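Asks: Sequence and predicted structure are below.
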Amino acid sequence: MVRQELQEASDELRKAGEAVDASDVRERIHDQSDQIAELATRASGPDHGRLDRHMNTLSELADQLDGDAAEHVRQARDHLRAYRETVDGV
C-alpha cells in the first residue's frame, strides 16, 4: 500500500533537490526524500512524532532556500501536513 500524500512529498523533495546547487543541501533534501518514500510504503504508517520531525526539518530547509527549490520543499511539507491530518491520535 502506498500512502499517496507521503509519496507526493517525496517526489516534491526530489524536484527541490534538482533545483539546488549546494551539494550539502541537496544531500539533506534527498535524505529526507528517501526517508519519506520509505514511510510511504512501510506496512505501518508513521506516527505524529515522526511526521513532526520531518515537517520541522522541511521548514528549516525551506528557510534556507529560495525560488523553485523552496516552493517544492513547502509543497512537500503541505503533503506531510495533509497526511498527518489522517493519522489517529494527538
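Replies: Good, I have the coordinates.
Asks: CA atoms for contacts and neighbours, from now on please.
Replies: OK.
Asks: Can you name the residues in contact with stretch 68-87?
Replies: With contacts defined as CA atoms under 8 Å, 6 or more residues apart in numbering, stretch 68-87 is touched by 5-6, 8-13, 15-20, 47-48, 51, 55, 58-59, 61-64.
Asks: ok, 7 Å please
Replies: 5-6, 8-10, 12-13, 15-17, 19-20, 48, 51, 55, 58, 62 (CA atoms under 7 Å, 6 or more residues apart in numbering).
Asks: want to compare, so here's the second one:
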Amino acid sequence: MVREDLRAASDHLRAAAVAATDPSLEERLYDQSDQLAELATADSGPDHGRLARITHALDELADAVDEDDAESNIADARNSVESYRETVEGV
C-alpha cells in the first residue's frame, strides 16, 4: 500500500533539496525525503508521535533555508504530512 500524501511529501523535499544551496541543509532534506519515502511504502503507517517529529523537523528545516523555492517545497511537504496525519486514528 502506498501512502500518497507521504510520497508527495517526499517528492516536495527532494525538490527543496535541489533548490537548497547549503550542502548541509541539502543533505538533511534528502535524508528526510528518504524517511518519508520509506514510510510511504512500509507495511504499516507511522503513528501520531512519528508524524509530530517529522512535522517538527520540517519546521526547523523551513526556518533554516534561505531559498524561496526550498521553503515553499518544505511547506508543501508539511501540508502533505498533515493531510496524511488527519487519516491516522487516535489522538
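Replies: Arrived safely, thanks for sending. Note that this is a predicted model, so its numbers are computed, not measured.
Asks: among the contacts of stretch 68-87 of structure 1, which ones are buried?
Replies: 5-6, 8-10, 12-13, 15-17, 19-20, 51, 55, 58, 62 (16 or more other CA atoms under 10 Å).
Asks: Now do the strands in structure 2.
Replies: Counting by DSSP state E, no segments of structure 2 form strands.
Asks: Which residue is the nearest non-sequential neighbour of residue 18 of structure 2?
Replies: Among residues not flanking residue 18 of structure 2 along the chain, residue 26 sits closest, at 7.1 Å (CA to CA, 6 or more residues apart in numbering).
Asks: and the alignment partner in structure 2 of residue 58 of structure 1, how far is that from residue 90 of structure 2?
Replies: When structure 2 is aligned by TM-score structural alignment, residue 58 of structure 1 is paired with residue 58. Separation of residue 58 of structure 2 from residue 90 of structure 2 (CA to CA, to the nearest Å) stands at 22 Å.
Asks: just residue 74 of structure 2 next, same as before
Replies: Relative to residue 90 of structure 2, and taking CA to CA, residue 74 of structure 2 is found at 26 Å.
Asks: Comparing the two, which residue is more hemmed in?
Replies: Counted by other CA atoms under 10 Å, residue 74 of structure 2 and residue 90 do not tie: residue 74 has more neighbours, with 28 against 7.
Asks: Sweet, I'm off.
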